[in-house]
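Q: fold the stuff below for me.
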Amino acid sequence: MTTPGPRHDPAALRAERDAGLARLARLREEHAAFVAASRDSNADDEHDPEGATIAFERAQVETLQRETEARLRDVDAALERVASGAYGVCTVCGRPIDPARLAVRPSATTCVPCASPTRR
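A: Coordinates of the predicted model:
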């Protein structure tokens, strides 16, 4: 296991978490606006040309919310790995994860070779 150092600076993870929380708040506001818009109208989504748009956009926002929540779970797990000293270590092979990979994807749990589709 490694200890947090310059390569394992959790600041990037915290910044990513803060950005994710802000995005999630915006998505929740959008979703609430779509729900309110459809509640305030007597449109029948099945027969109203605008209704399908509202339903589609609401579904898109719901999907983005789920993806953002999943990303936040990944970041929280990475912060836990930092605290435990396991951050930056591949969960498959146990070797260090390249700092360049962590710079691009701070919540990475595997090294590039282990993440490769040919490895699976």
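Q: going forward, measure contacts and count neighbours with C-alpha atoms only.
A: Will do.
Q: for the most centrally placed residue in the chain, what are its contacts?
A: Residue closest to the average C-alpha location in the chain (CA atoms, centre = their mean): Arg71, at 1.8 Å. Contact partners of Arg71, counting by CA atoms under 8 Å, 6 or more residues apart in numbering, are Gly20.
Q: check Ala52 too.
A: Neighbouring residues of Ala52 by CA under 8 Å, 6+ apart: Asp45, Glu46.
Q: which element is it on?
A: If you go by DSSP states H and E, Ala52 is part of helix 49-84.
Q: before we go on, could you also do this sequence so I can check it against the first one:
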Amino acid sequence: MDRNTDAIREELQRLRQQTEAQVTALDGDLRNLFEASRASNADDEHDPEGATIAFERAQLSAVLDAARRRLAELDVALHRVDDGSYGVCERCRRPIPAERLAARPSARTCVACADRR
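A: Take a look at the predicted model:
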């Protein structure tokens, strides 16, 4: 493995650890919100103070789902580093530009192929 591959792996692992910590924190927040809503008999549907507990729960669930997807994408990217296909478009087999990988390290397609979806 060359230095560049090692650097890519290290960055992907750093992003994975960061995302995994985010998933853990969001999961804890969601559990706490469920517990708080179970312990409360507040009528959140008619609360003049703002968003309902149901809305907060849905919003937090969506953010958690996105973080879990990002974690899975990073796992795939790490596998692609291992098998030598990282940085190569899955559709057209051309190199994925470095700028795209810098912006989205888990990218599996080049910009042209991503636009065709």
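Q: rewinding a little: quick check: the next helix or strand after the helix holding Ala52 of structure 1 compared with structure 2, mean distance?
A: With elements assigned by DSSP H and E, the helix or strand that comes after helix 49-84 of structure 1 is helix 99-104. Aligned to structure 2 and superposed, helix 99-104 of structure 1 gives a mean residue distance of 1.3 Å (mean CA distance after the TM-score superposition for structure 1).
Q: which residues in structure 2 does helix 99-104 of structure 1 align to?
A: On the basis of TM-score structural alignment, helix 99-104 of structure 1 is assigned to residues 98-103 in structure 2.
Q: need the residues that contact the matching stretch.
A: Gly87, Ala107, Cys110, Val111.
Q: mind running it again at 7 Å?
A: For stretch 98-103 of structure 2, contacts defined as CA atoms under 7 Å, 6 or more residues apart in numbering pick out Ala107.
Q: buried ones in it?
A: Using 16 or more other CA atoms under 10 Å as the test for burial, stretch 98-103 of structure 2 gives Leu101.
Q: how many residues are close by His31 of structure 1?
A: Per other CA atoms under 10 Å, the neighbour tally for His31 of structure 1 reads 19.
Q: where in structure 2 does the helix or strand hosting it fall?
A: Assigned by DSSP H and E, His31 of structure 1 falls within helix 11-40. Counting by TM-score structural alignment, helix 11-40 of structure 1 pairs with residues 10-39 of structure 2.
Q: buried stuff in the matching stretch?
A: By 16+ other CA under 10 Å, the buried positions in stretch 10-39 of structure 2 come out as 12-13, 15-16, 19-20, 22-23, 26-27, 29-30, 33.
Q: hmm, back to that, what's the match for the residue nearest to the centre of structure 1 in structure 2?
A: Counting by TM-score structural alignment, Arg71 of structure 1 corresponds to Arg70 in structure 2.
Q: distance of its match relative to Leu101 of structure 2?
A: Going from Arg70 of structure 2 to Leu101 of structure 2 by CA to CA, to the nearest Å gives 14 Å.
Q: and if you look at Thr5 of structure 2?
A: Distance from Thr5 of structure 2 to Leu101 of structure 2, by CA to CA: 13 Å.
Q: quick one: Phe56 of structure 1 from Ser116 of structure 1, how far?
A: Phe56 of structure 1 is 34 Å from Ser116 of structure 1, by CA to CA.
Q: so for those two, which sits in the more crowded spot?
A: The neighbour comparison of Phe56 of structure 1 against Ser116 (other CA under 10 Å) goes to Phe56, with 13 against 10.
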